[in-house]
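*Asks:* Mind folding the following:
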Amino acid sequence: MSIGEVLAQLRPEFPDTTISKLRFLEAEGLVEPRRTPSGYRKYSWDDVARLRFVLTAQRDQYLPLRVIREQLAQRDEPASRARPTLVAVSPSGEVPSRPVAEPVDSRLSRADLLGRSGLEPAVLAEVERLGLVVAVAPGWYDADGLAVAVAVAGLLRHGLEVRHLRAVRAAADREVGLFAQLVAPLARQSDPAARARAAETARELIGLSQQLHAALVRAGLRETLGR
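*Replies:* Presented below is the predicted three-dimensional model:
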């Protein structure tokens, strides 16, 4: 990708980003795009991931570039190459708690899903009936199914009932339809780069949707909480 295409990728999530900022981060050694014989920058998807990590660490955790550079250096060490994601930590070394991601292609049996989520068989059957958890094959589930089951179990522990989650399923379906219209034109292309952009766009849309949902719920509860 050219520097302009990278800027277009980052702007939706980081609207204050400029070409000058990208050049500055390159000058600071945080990203090293390759150069064409004529001197133009060409960025890979890994370069974009590094930039997104740097910008997120600056925006959300106010980390200095020195600390961010150290974290990227640790990530680039051979022993660290198997790590699936980058996580910004504070200068003291604290890491925000977050669930461990399940491999996308993992498969779990029904018994595994019940055991790891804490759902009762009858509750799982009701959750499946509402389309919240969908088996990828009879009796087998993927990482997304597990994530949904764990989230549902947590909500039920707080007193919600499965029937209350119908609206969540309906809202998710509406978002899927809306986002599919945006990424489908790229996903249909035979060009691998276009399909990669489609996947990256989908990830960005999902992240932005999560941010929007959390902000709206947080704002809506502010009066109830007296804050």
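
*Asks:* make it CA atoms for all contacts and neighbour counts henceforth
*Replies:* Fine.

*Asks:* from the chain's centre, how far out does the longest helix anywhere in the chain sit?
*Replies:* The single longest helix within the chain, with elements called by DSSP state H, is helix 192-225. Helix 192-225 sits 9 Å away from the centroid of its parent chain (C-alpha atoms, centre = their mean, to the nearest Å).

*Asks:* Quick one: list the elements packing against that helix.
*Replies:* Helices and strands in packing contact with helix 192-225 are listed as helix 166-187; criterion 3 or more C-alpha pairs under 8 Å, 6 or more residues apart in numbering; DSSP states H and E.

*Asks:* compare with the first, here's sequence two:
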Amino acid sequence: MASRANAYGDAEDRHTPRLTIGEVLTVLREDFPDVTISKIRYLESEDLVHPQRTSSGYRKFSRADVDRLRYVLAAQRDQYLPLKVIKEHLDALDRGSPLPGTEGSGLPGGAPGEEGPPAGPEEAATGALPADEFARSAGLEAGQLADCVQFGLLAVDADGRHPVADLPIARAAAGLARHGIEPRHLRVYQNGAEREAGLVEQLVAPVLRARSEEARTRATEKLRDLAALSAQLHGALLEARLRDLLRP
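*Replies:* Below is the predicted model of the structure:
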């Protein structure tokens, strides 16, 4: 991390613009390998970061600017938050209010440089896990995991391994199973997700096929926002329906 510290400078001048957009890209790619210059420009156009401009029009970013970008990227990647919600969080920060989810980010709300709880091996890893390890990480019994595969909730690769990215699905299935809802009952969720995904795909697929990197970046942001809004609507509708069940 020495290169990052050198680029930032001392803590006292964290608001002093000093980094070009290319240098910011290098810093962020340590944690966000997929970030691009187009992505950074897009986040600026959405008023999420405000780099200064030189007399020649070049962007100059401070350490605080980079921290804001890091928060935005992490909120999208880890929490699937739409940009509208992220902007509300950052506006709260600008007003001096606590900002959620900033431990270790260098932003107010967590001590700069403070590390959060260490991730488990399956959280830090990418790729796939053997069935027994995947089941143990998810809290599923072997038979329940097999049922999840049988009913289409989970998939396996050619070697019978499970993608680490599917752990949230498996953990939700395990939690529901503890309440007596077995994997065979969850096909309704799978069907609903497939229909929602098909609707979203119709909206963004043509743009995702574009050759322009900027167009693809905007389409990706739209996809994230639509996914988050779909999840929000699903949760709100379910909550409303359950409230009806509790009425006298």
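
*Asks:* And the TM-score between them?
*Replies:* TM-score of the superposed chains, computed with TM-score structural alignment, normalised by the length of the first structure, equals 0.63; 189 aligned residues with a C-alpha RMSD of 4.4 Å.

*Asks:* on that earlier part again, the longest helix of the first structure: average distance to aligned residues in the second structure?
*Replies:* Compared with the second structure after fitting, helix 192-225 of the first structure has a mean deviation of 1.5 Å; criterion: mean C-alpha distance after the TM-score superposition for the first structure.

*Asks:* What residues of that helix count as buried?
*Replies:* Ala194, Arg195, Arg197, Ala198, Glu200, Thr201, Ala202, Glu204, Leu205 (16 or more other C-alpha atoms under 10 Å).

*Asks:* Which position in the second structure pairs with the first one?
*Replies:* In the second structure, Ala194 of the first structure lines up with Ala215, judged by TM-score structural alignment.

*Asks:* check contacts around its match.
*Replies:* The contact partners of Ala215 of the second structure, by C-alpha atoms under 8 Å, 6 or more residues apart in numbering, come to Val207, Leu208.

*Asks:* ok, now with 7 Å
*Replies:* With contact set as C-alpha atoms under 7 Å, 6 or more residues apart in numbering, Ala215 of the second structure has these partners: Val207.

*Asks:* tell me which of the buried residues of helix 192-225 of the first structure is nearest to Leu216 of the first structure?
*Replies:* When the buried residues of helix 192-225 of the first structure are ranked by distance to Leu216 of the first structure (C-alpha to C-alpha), Leu205 comes first, at 16.3 Å.

*Asks:* how close does the alignment partner in the second structure of the closest one sit to Arg216 of the second structure?
*Replies:* Aligned by TM-score structural alignment, Leu205 of the first structure pairs with Leu226 of the second structure. According to C-alpha to C-alpha, to the nearest Å, Leu226 of the second structure and Arg216 of the second structure sit 15 Å apart.

*Asks:* Give the aligned equivalent of Arg166 of the first structure in the second structure.
*Replies:* So Arg166 of the first structure corresponds to Arg187, using TM-score structural alignment.

*Asks:* For the residue nearest to its match when sequence neighbours are not counted, the count of nearby residues, please.
*Replies:* Excluding the flanking residues, the one nearest Arg187 of the second structure by C-alpha to C-alpha, 6 or more residues apart in numbering is Phe151, at 6.4 Å. When neighbours are defined as other C-alpha atoms under 10 Å, Phe151 of the second structure has 15 of them.

*Asks:* what does Phe151 of the second structure align to in the first structure?
*Replies:* Using TM-score structural alignment, Phe151 of the second structure lines up with Leu130 in the first structure.

*Asks:* That match and Ala167 of the first structure, how far apart?
*Replies:* According to C-alpha to C-alpha, Leu130 of the first structure stands 10 Å off from Ala167 of the first structure.
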